[in-house]
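K.L.:
Pasting a predicted model and its sequence here:
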Amino acid sequence: MAAAKRFTTEQIVAKLREAEKLQAQGSTIPQVVKRLQVSEQTFYRWRSKYGALKEDEAHRLKALEAENARLKRIVAEQALDISMLKDLQKGNW
């Protein structure tokens, strides 16, 4: 099994635009994914997630996802701190 390639959001959007051009020229999906060097599953996953995005919108989506992950970590840390403080208050340490 080959090592998984990681593509940036901008690269994914560019590949999807290339796929649209190839399909407009009459290429089939199997031909398109072979040209893009990705699996059909990856292509369809990308298309469902990034299909309607432009490159700048895709970059913004990636930034928002990173910010969301950061905020979730902060909330989880605060919940842990609160739980520890409650345990200390009860004397369960």
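P.N.:
Perfect, I can see it now.
K.L.:
drop to CA atoms for contacts and neighbour counts, all remaining ones
P.N.:
Noted.
K.L.:
number of nearby residues for residue 19?
P.N.:
Neighbourhood size, residue 19 [other C-alpha atoms under 10 Å]: 22.
K.L.:
Repeat that for the one 3 residues further on.
P.N.:
Around residue 22 there are 16 other residues, counting by other C-alpha under 10 Å.
K.L.:
here comes the other one, which I'd like you to weigh against the first:
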Amino acid sequence: MGRRRGHTEEQVLATLRHVESGTTVAEICREVGISEQTFYVWKRKYAGLGLSELRELRQLREENTKLKRLLADLSLDRHMLQEIVRKKKL
């Protein structure tokens, strides 16, 4: 089963802030359609962040993923070129 990513940053922050207003975690989770475990994962990851900080974090993670892919591609290209050079020397 794949992961579902159906909640926006705004929804995550609204959910976390709604509990601060006095509503119980169980009620909020039922309304939003998430498990309590998911709520606490969100709380651990995003507590204390503003919306702009959360968006910036997401952008940095996306950029990091792209850079890792680029590094992997370049490493593969380098390896292939080294194999070609090695075969030509023989």
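P.N.:
All right, it came through fine. The structure displayed is predicted, hence computed values, not measured ones.
K.L.:
Quantitatively, what TM-score do the chains reach?
P.N.:
TM-score for the superposed chains, counting by TM-score structural alignment, normalised by the length of structure 2: 0.82, backed by 86 aligned residues with a C-alpha RMSD of 2.0 Å.
K.L.:
In the helix ranked longest in structure 2, which of the residues would be classed as buried?
P.N.:
With secondary structure taken from DSSP state H, structure 2 has its longest helix at helix 51-89. By 16 or more other C-alpha atoms under 10 Å, the buried positions in helix 51-89 of structure 2 come out as residue 54.
K.L.:
looking at it, residue 62 of structure 1 is touching residue 9, isn't it?
P.N.:
Yes - here residue 62 of structure 1 reaches residue 9: they are 7.1 Å apart, a contact under C-alpha atoms under 8 Å.
K.L.:
What is the aligned counterpart of residue 44 of structure 2 in structure 1?
P.N.:
Residue correspondence to structure 1 (TM-score structural alignment): residue 44 of structure 2 is matched to residue 48.
K.L.:
That match sits in which helix or strand?
P.N.:
Using DSSP states H and E, residue 48 of structure 1 falls within helix 40-50.
K.L.:
Nearest the middle, which residue of structure 1 would you pick?
P.N.:
Among the residues of structure 1, the one closest to the centroid is residue 62, at 6.9 Å (C-alpha atoms, centre = their mean).
K.L.:
so what corresponds to it in structure 2?
P.N.:
Using TM-score structural alignment, residue 62 of structure 1 lines up with residue 58 in structure 2.
K.L.:
same deal with residue 78 of structure 1?
P.N.:
The alignment partner of residue 78 of structure 1 in structure 2, by TM-score structural alignment, is residue 74.
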